[in-house]
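> my questions concern the predicted model and sequence given below.
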Amino acid sequence: MKISNLKYCIPVALMGLGFSSCEDFLDRPKEDGYVVDQFYQSDEECAQGVNYLYSMPWNDMLQQLYHITEDLAGNCHESGDNAPFVLFSVDGSHAKIRSCSEALWQTNAHCNTVYGLLKGANASSYAKERAMGEALTLKALAYFYIVRLWGDVPLVHDNGSEIGAGISNTKPKVDRQDIYEYIVMTLEEALRLLEGKKYEPGRIDYYSAEGLLAKVLLTRSGLGMDGSRNQDDLDAAARYAKDVIDNSGRSLLSNYEDNFKLEFNKNEEALITLAWYGSRDPWTANNYLQQEVGMNGFDSYGQCWGDWTVPSVDLQEAFGVSPLRSPEQNPSADTRRKATMMMPGDVYSQFWRNKGGFDYLRFLYDEEYAPGKTYQLNSGTGANQVKHLYGNSEDHYQGLGYYPQEQANGLATHLLRLSDIYLIYAEAVIGNNSSTSDASAIDAFYAVRSRAVHGAIRPASVSFDDVWKERRLELAFEGDRWFDYVRRSYYDAAACSRELESQRRSTYYGLDDLYKTYYETGRWEVTSSVRYADEMEPNITVDKSKYTLPLPETDIVFNPSLMKDPIRVDVRSEYSY
């Protein structure tokens, strides 16, 4: 087995991983499923022992986080059980909040356990340090999600020792300033361990950790501030991001859309990637986001239910398109639009390759082309999602060399891409100014924009608003936009609230008839029955408290200390690696 082969290849010694209680944020992987002294006996086993951290612990988080963040950010429209996120009316009893919290704390626990086991591995220092650096980077990433979602949270450094001390149900919340410092400290140790280690596609390396550190510092720069950001954090974020850009040897893929194709699961633009396998055994090694966002009938098994998990009207307008315009009238200069959402006229060569490609309108209305469909548009916004789709089983086979299973595919999920680092660098250089004419910042911004937008002209300066808008288009449906709002809310919540409250979060009437007529006759006839549902526009209020989610009720029942005010902790003197 090659060390770089992530798949779901969990060493036999770790196959017994599980949890004794889903309510305890101190839960750690059970150790009765493996014998420690029979594993971590070679360099290869060190790598294998980290492999599963790239998939299994994150599985449930991925599904829940996708709905939570994209709905809150106004990129996605949903109704039913997920409507509270669109409407900012969610509470701690919501199942997605509970599941997302459990998964992230479990990820932290797995990373802590594997890191501890690697310390005693009978292997070379090189192999041990690289694997430990990978585990710490993923631990830091899990905590980065946790602190941005819930703010003040407990700090769990070593699950085993803390469970042994009997403090699992009295653990206090720690001020998020100190949580951020702990994340920074963790990433600094990961950098020390990963420095000088050879890059292997699909695996975390020094520049993966450095890019994440840049993002963490940019986020922290506004914490506790009012209208401006901490210059030291901005400067450090810029420095780390620039080092990744200049020295990682990575570059942007020439075609934006390639980032999300099976054939590019391991690519040089991806800095941190979750690696899945299209098998239900074990269940948590699989990716099933296609089922969450794909239209019914899109995959080989008919197991998609995402007809109503659709791109918002607001996101469409951010791309400059509208479902009321014919395909010929909607602008096509920004290739990210088609790579993000399907609209009339769109055809995809990477999907349904055994049928000559996937035609959006034909799929909606041609029974011979898509048997078993309802043959109507179910999306109230006139568009459907593209990212996180792999196509049908033949597409999966052509991309990865094996067939998927029901609700189980091997399409990678990129959690940190190089284009993000380019925009982080540009924003950090702008800092507390409204814009910059710094050539390197302009180059970074232009590299991202010119890759996606045909005919883009290099600007003479770049403003914060330019970067803010570019981030939305570049990273839509990658679970990132809500965290842009969280980061900005630390120092300018009013601006975030104004923008969120003004978003178009409703749907249209009459689009199915409009689309069907166009498909059958070629006539684009927008009649009075085709209109935006203004009267259904949600009247949302986003005050500063909305930028953190409520803690899961189950966690509070288990640990009443979570209702108390957070404490301050000198993490660098209290904890060490």
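Thanks, I have it.
> CA only for contacts and neighbour counts going forward, please
Fine.
> report the contact partners of the residue positioned nearest the centre of the chain.
What sits nearest the mean C-alpha location of the chain, by Cα atoms, centre = their mean, is residue 479, with 3.7 Å. Counting by Cα atoms under 8 Å, 6 or more residues apart in numbering, residue 479 touches 65, 66, 69, 70.
> give me that answer again for 6 Å
Shown in contact with residue 479 (Cα atoms under 6 Å, 6 or more residues apart in numbering): 66, 69.
> how far away is it from residue 4?
Taking Cα to Cα, to the nearest Å as the measure, residue 479 falls 26 Å from residue 4.
> and residue 235, by the same measure?
From residue 235 to residue 4 the distance is 34 Å (Cα to Cα).
> what do you get for residue 204?
From residue 204 to residue 4 the distance is 11 Å (Cα to Cα).
> and what of residue 62?
Distance from residue 62 to residue 4, by Cα to Cα: 23 Å.
> compare these two (neighbour count), which wins?
Ranked by neighbour count (other Cα atoms under 10 Å), residue 62 and residue 4 place residue 62 first, with 20 against 15.
> work out for me the element that one sits within.
When elements are assigned from DSSP states H and E, residue 62 belongs to helix 59-73.
> so what's the residue count around the closest residue to residue 338 other than its chain neighbours?
Spatial nearest neighbour of residue 338, excluding adjacent residues (Cα to Cα, 6 or more residues apart in numbering): residue 346 at 7.2 Å. Other residues near residue 346 come to 15 when the count uses other Cα under 10 Å.
> also residue 168?
Residues near residue 168, counting by other Cα under 10 Å: 18.
> wait, what's in contact with residue 383?
Residues near residue 383 by Cα under 6 Å, 6+ apart: 342, 343.
> which non-adjacent residue is nearest residue 379?
Leaving aside its sequence neighbours, residue 379 sits nearest to residue 308 (Cα to Cα, 6+ apart; 5.5 Å).
> let's bring in a second model and compare:
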Amino acid sequence: MKTINQLTWKACLLVLSAGLLFTSTGCNKFLDTERQGAYDEENYPYPGGSGPYDQFIFGAYNDLRSFNLHSQSFITAVSIRSDDADKGSTPADGGANALTMDNFPVLPSNGFLNTIWLGNYSLVTKCNSTIKEVNTNATIVAPEQIKQQTLGEARFLRAYAYFNLVRYFGSVPLIDSLFSDPAAQNNVPQSSAAQLYAFIESDLTFAAANLPLTWDAKFAGRVTRGAANGLLAKVYLTQKKWAAAQAAAQAVMASGVYDLSTPYDKIFREEGENSRESIFEVQATASAAIPSANGVQYAQIQGTRGAGDWDRGWGWNTPSVQLEAAYEAGDPRKNRTIMYTSTATTTYQTIYGETIPVGLPNPRYNGKVATNPSIRSAIGNRFGYWMNVRLLRYADVVLMFAEAANEVGGTANIEAARVALNSVRARARAGNNSVLPDVTTTDQELLRQAIRQERRVELAMEHDRFWDIVRWGIAQDVLQAAGKTNFSNSRDVLLPIPQTQIDLSAGVLKQNPGY
């Protein structure tokens, strides 16, 4: 866990990515604190295992915390659009932009779309800039291994951005270099989804070959070989490339770096950040002196909307009744995921023992963003900017392996899928053998449904549900059953291309069908 009075190397990246040049005297221990990964007199020009290209790649990492990438629009697009969650807050909060993300159709003029577009393409640009510096900046001397490692980081983050974009919008412009005239970027025609997926696979394959298995602890959060293989497994799974997905997931599982030893209750606490469960996690930090500038607004948007100490956020992204009903009896993950507002007859508490008041606007909130009261007090801030965003967990990879192995089929693969599935259930039951019994079926279709159900509850409120039901081909049935009756499979599996971007392209960009 990050200590309260420290900034991690990600805070240092804010200074580096701003383009400041340091002399041989170093960073003078910014703010006179001993921060993880900070450059100082002892380790400048760069710490062991890192490199002189940090001043460029840190700009890309910094974008992961931007409002445009992992805050309001992200939450609405990946969670509120699904049957996991409702918009929450008050009925009018967010206006038509938010309401149509919840109930469809999303219009091309929706402001959230342009935010998503800009956030992901900003990350692409930062990655392309880093790649250019590594490949062409002759003033920087570095070992070849450091060059390839930095290229691996940049290409991983670029692949992540394009994986987002192709799932959000389908066909989008593929931009793999910088333009001398940035405005010319607006006139690049769209590449097909097949072309985009081939590009993503190439970037991630390169990253997996050139990234380290682990980093020094001072660099917690920098992407690894496991992150590249884990994301590659998800890219393959999305395309139904089952054998390739199984192999990529197996590479993560065989690495020895990750496991299911972190209790489910602990994963989402501040103390559970960057645990052996964590594969790709957006790093955020805060201190009493800097309570928000080095963080991400992800937790605040989902925090309780109340009065006084219970004014912890906007109250968006509230767990749905459909999610509430999805858990098996006694599954401990339900109470860890869903935080209930107290009623006149029932008192509920947070995971930290705080009594939740009666009268909050919504009956349920996302318990996975609940913050530690001692940390709120020490920082003097209620809004959780210091909470990391978990983008890829080990349990997700294990369940991807299970799904892919089951789809490949054959007795050995189906058995391997069943064992992997049961390992996730075993961690979830936390030693209570009266709940979540092992799945015993070896029937491929029954196991398929069991794996899908396990993804639903294990990864609830964690950005995967919408993509899962789309790739399984069940989105229309599921969402209409959840009351989102305007959803149409022929239109709403993709968001519309933002009208702002079509206008900037002078019509080069073409709108998605149905809009």
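Alright, I've got the coordinates. These numbers were taken from a predicted model, which means no experiment stands behind them.
> what is the helix holding residue 62 of structure 1 packed up against?
Contacts defined by 3 or more Cα pairs under 6 Å, 6 or more residues apart in numbering; DSSP states H and E place helix 59-73 of structure 1 against helix 83-87, helix 95-119, helix 481-501.
> run the last query once more with 10 Å
Packing contacts for helix 59-73 of structure 1, counted by 3 or more Cα pairs under 10 Å, 6 or more residues apart in numbering; DSSP states H and E, involve strand 76-77, helix 83-87, helix 95-119, helix 125-150, helix 289-293, strand 310-311, helix 481-501.
> dump the ones you listed to JSON lines, plus distance to residue 342 of structure 1 and mean neighbour count.
Shown next, in JSON lines, are those (distance: least, Cα to Cα, whole Å; neighbours: other Cα atoms under 10 Å):
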{"stretch": "strand 76-77", "distance to residue 342 of structure 1": "13", "mean neighbour count": "28"}
{"stretch": "helix 83-87", "distance to residue 342 of structure 1": "21", "mean neighbour count": "20"}
{"stretch": "helix 95-119", "distance to residue 342 of structure 1": "26", "mean neighbour count": "23"}
{"stretch": "helix 125-150", "distance to residue 342 of structure 1": "29", "mean neighbour count": "23"}
{"stretch": "helix 289-293", "distance to residue 342 of structure 1": "12", "mean neighbour count": "23"}
{"stretch": "strand 310-311", "distance to residue 342 of structure 1": "9", "mean neighbour count": "28"}
{"stretch": "helix 481-501", "distance to residue 342 of structure 1": "20", "mean neighbour count": "19"}
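> redo those as TSV? Include distance to residue 555 of structure 1.
Output for the helices and strands packed on helix 59-73 of structure 1, formatted as TSV (distance: least, Cα to Cα, whole Å):
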stretch	distance to residue 555 of structure 1
strand 76-77	28
helix 83-87	20
helix 95-119	8
helix 125-150	12
helix 289-293	26
strand 310-311	31
helix 481-501	23
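> for these, which one sits closest to residue 441 of structure 1?
Residue 441 of structure 1 lies closest to helix 481-501 among the helices and strands packed on helix 59-73 of structure 1, at 18.9 Å (Cα to Cα).
> so whatever helix or strand comes next after that closest one matches what in structure 2?
Sequence-wise, the next helix or strand downstream of helix 481-501 of structure 1 (DSSP H and E) is strand 508-509. Alignment note (TM-score structural alignment): strand 508-509 of structure 1 is unmatched in structure 2.
> next SSE downstream of strand 508-509 of structure 1?
helix 511-521.
> which of the residues in that following helix are buried?
Within helix 511-521 of structure 1, the residues that count as buried by 16 or more other Cα atoms under 10 Å are 511, 512, 513, 514, 515, 516, 518, 519.
> returning to that earlier point: now for the residue nearest to residue 379 of structure 1, how many residues are close by?
Applying other Cα under 10 Å, I find that residue 308 of structure 1 has 23 neighbouring residues.
> in contact with residue 485 of structure 1, which residues?
By Cα atoms under 10 Å, 6 or more residues apart in numbering, residue 485 of structure 1 lies in contact with 72, 73, 468, 492, 493, 495, 496, 497, 499, 500, 547.
> map it onto structure 2.
Aligned by TM-score structural alignment, residue 485 of structure 1 pairs with residue 469 of structure 2.
> same check on residue 253 of structure 1?
Match for residue 253 of structure 1 (TM-score structural alignment): residue 261.
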